[in-house]
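In: sequence first, predicted model second:
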Amino acid sequence: MTDSQRPIPTTLQEFADGDESDLNVVAPWTGPAVDPETGLLREPLRGRHLIATSVGWPKPGHEPVAIQLNEAILEELYVRPGLLAVSLAISENNFNSTRSLSIWEDEAALRGFMKSEPHMVAARRVKELMFDWEGAHWISEETTVLPTFEESRARLAAVRDPGPSAFASPGE
């Protein structure tokens, strides 16, 4: 059954519970902390760093605008001071859910990226372009293992507000 034939979830929890068995890593781990040949850490991370994750479910028909905004965000992200590593994944099964997972030196580095012009321009349009979206970040002291999208789903579930989403219902 295609997305156009399935009912669109009406809550963030329903989107989050969607089938992502086909999650496809479209951008493997990359960044200054990652060896480009192996995709593994070049060396252990310093003891305390920040991990950030986000996921969104894009509305169909907005792909050209979303692609343009994402290209600008990625150009900024890949050169952003304090970024250690980033990976991106998509699940067609779950309404094209788009996941990001990144490692930052600290919260100030993440906040700097979040306040950058490309990120702010996209953030202002997220309700227009996405059925729903969520994000979280946490401190980690894991120095030798990269976080996983499975872990990011669990972290998001742990902090997800059980109430209604801040997004407008898909029918609006």
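Out: Here it is on my side, so go on. Residues are numbered from 1 along each chain as shown.
In: all contacts plus neighbour counts: C-alpha atoms, from now on.
Out: Fine.
In: off-centre distance for the helix ranked longest in the chain?
Out: Looking across the chain with DSSP state H, the single longest helix is helix 63-78. Distance, stretch centre to chain centre, for helix 63-78: 13 Å (CA atoms, centre = their mean, to the nearest Å).
In: next up, a second structure to put side by side with the first:
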Amino acid sequence: MTTETGIDPAARPVPTTVEEFAACDEADLEIVVPWTGPAIDPATNSLKEPLPHTYVVATSGGWPRPGAIEVATELNRVLLEDLWGREGLLAATFAISQKCWMSSRALAVWADEESLQRFLTSEGHMNAVRKTKNLAYAWEGTRWVSSSPVLPTFDEVRARLAEHRERKKK
């Protein structure tokens, strides 16, 4: 499969570590679901009102194995139905980089840690995590508390995940 960028990810050697996958330049990162959720005005795709003074940002990303896209898409559909109904979710967005072995990125803003934790430990999320282990080459995630008045970006996500990987090494 040749991507829109003219690069065939299958023609390159597949990385063996999260660090190697993450080193890929996701310049082609495409937002596939723009910011959506209770805090977002769908007409303007912007915040309805200022974010809380502090909130939790959670992110995850992974690199699906060939042939896993259809199964992963169905898992995501079920998971997103659950996510959008979760109390405490403020907003979420999702992106994919075709060039970087179809890397997928999720970014969500939660009112508090408890709301995020209820989602992460829900049956639907735990089921998706168990199944994803067999569908992805690698997966990573992290979270942090923010007081920024603006929504986080995928550039910030990459920096936070790099910091997280460095902390895990130590």
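Out: Ah, there it is. Note that this is a predicted model, so its numbers are computed, not measured.
In: hmm, back to that, contact partners of the longest helix of the first structure?
Out: The contact list for helix 63-78 of the first structure (CA atoms under 8 Å, 6 or more residues apart in numbering) reads 31, 83, 113, 116, 118-119, 121-122, 129.
In: pull up the aligned stretch in the second structure for the following helix or strand past it.
Out: Moving toward the C-terminus from helix 63-78 of the first structure, the first helix or strand encountered (DSSP states H and E) is strand 83-91. Counting by TM-score structural alignment, strand 83-91 of the first structure falls onto residues 89-97 of the second structure.
In: quick one: the longest helix of the first structure to strand 83-91, angle?
Out: On the basis of axes from the mean of the first three to the mean of the last three CA atoms, to 10 degrees, helix 63-78 of the first structure is oriented at 160 degrees to strand 83-91.
In: ok, average deviation of helix 63-78 of the first structure from the second structure?
Out: Once the two are superposed, helix 63-78 of the first structure sits an average of 1.0 Å from its aligned residues in the second structure (mean CA distance after the TM-score superposition for the first structure).
In: in the second structure, which residue range corresponds to stretch 51-71 of the first structure?
Out: Under TM-score structural alignment, the match for stretch 51-71 of the first structure is residues 57-77.
In: mind checking how far the residue nearest the centre of the second structure is from Leu47 of the second structure?
Out: By CA atoms, centre = their mean, the second structure has its centre lying nearest to Ala106, at 1.6 Å. Distance, Ala106 of the second structure to Leu47 of the second structure, using CA to CA, to the nearest Å: 18 Å.
In: and Thr59 of the second structure, by the same measure?
Out: 19 Å.
In: same question, Val78 of the second structure
Out: Taken as CA to CA, the span from Val78 of the second structure to Leu47 of the second structure is 25 Å.
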